[in-house]
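Colleague: Generate coordinates for the sequence data below:
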Amino acid sequence: MEDAQLISLITTSISNFGFPIVITAYLLTRFEKRLDALNASIIELLQALKDEVRK
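Modeller: Modelled structure (predicted):
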């Protein structure tokens, strides 16, 4: 999505839904990416621990 389209979408969303709802949606999408990365790291750590126990 281009910057101009993104800004237009954000301003339209703020006027339609209100500032708190738009900020909450933005933060949830950002945290989702971080949670996915954290989940992948935990799975990798568990696999490394299982491999270490088998040795």
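Colleague: C-alpha from now on. contacts and neighbour counts both.
Modeller: Noted.
Colleague: list the contacts for Leu28?
Modeller: Leu28 sits next to no residue when contact means Cα atoms under 8 Å, 6 or more residues apart in numbering.
Colleague: so which helix or strand takes in it?
Modeller: helix 19-54 (DSSP states H and E).
Colleague: Here is the second sequence; please produce its structure so I can put it next to the first one:
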Amino acid sequence: MEALVGLIGNVGFPIAVSIYLLVRIESKLEKLTNSINQLSSVINNIPRL
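Modeller: All right, here's what the predicted structure looks like:
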């Protein structure tokens, strides 16, 4: 928590919020990428008529 307060004091609130959001979104983007890759594999395995 002290690191967050120091970050806000040194670089400003908007940058601190941006970094926080990027860290939070990173795991969700990784899950989304995995889901898209799985969907692509499933679509490629569907028999064609």
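Colleague: So for the helix holding Leu28 of the first structure, what gets flagged as buried?
Modeller: Val22 (16 or more other Cα atoms under 10 Å).
Colleague: Show me what Arg24 of the second structure aligns to in the first structure.
Modeller: When the first structure is aligned by TM-score structural alignment, the residue opposite Arg24 of the second structure is Arg30.
Colleague: So what touches stretch 1-15 of the second structure?
Modeller: Counting by Cα under 8 Å, 6+ apart, Ala16 sit against stretch 1-15 of the second structure.
Colleague: Distance from the chain centre to that stretch, please.
Modeller: Remark: stretch 1-15 of the second structure is offset 21 Å from the chain centroid, using Cα atoms, centre = their mean, to the nearest Å.
Colleague: Check the mean deviation of stretch 4-11 of the second structure from the first structure.
Modeller: Superposed on the first structure, stretch 4-11 of the second structure shows a mean distance to its aligned partners of 0.5 Å (mean Cα distance after the TM-score superposition for the first structure).
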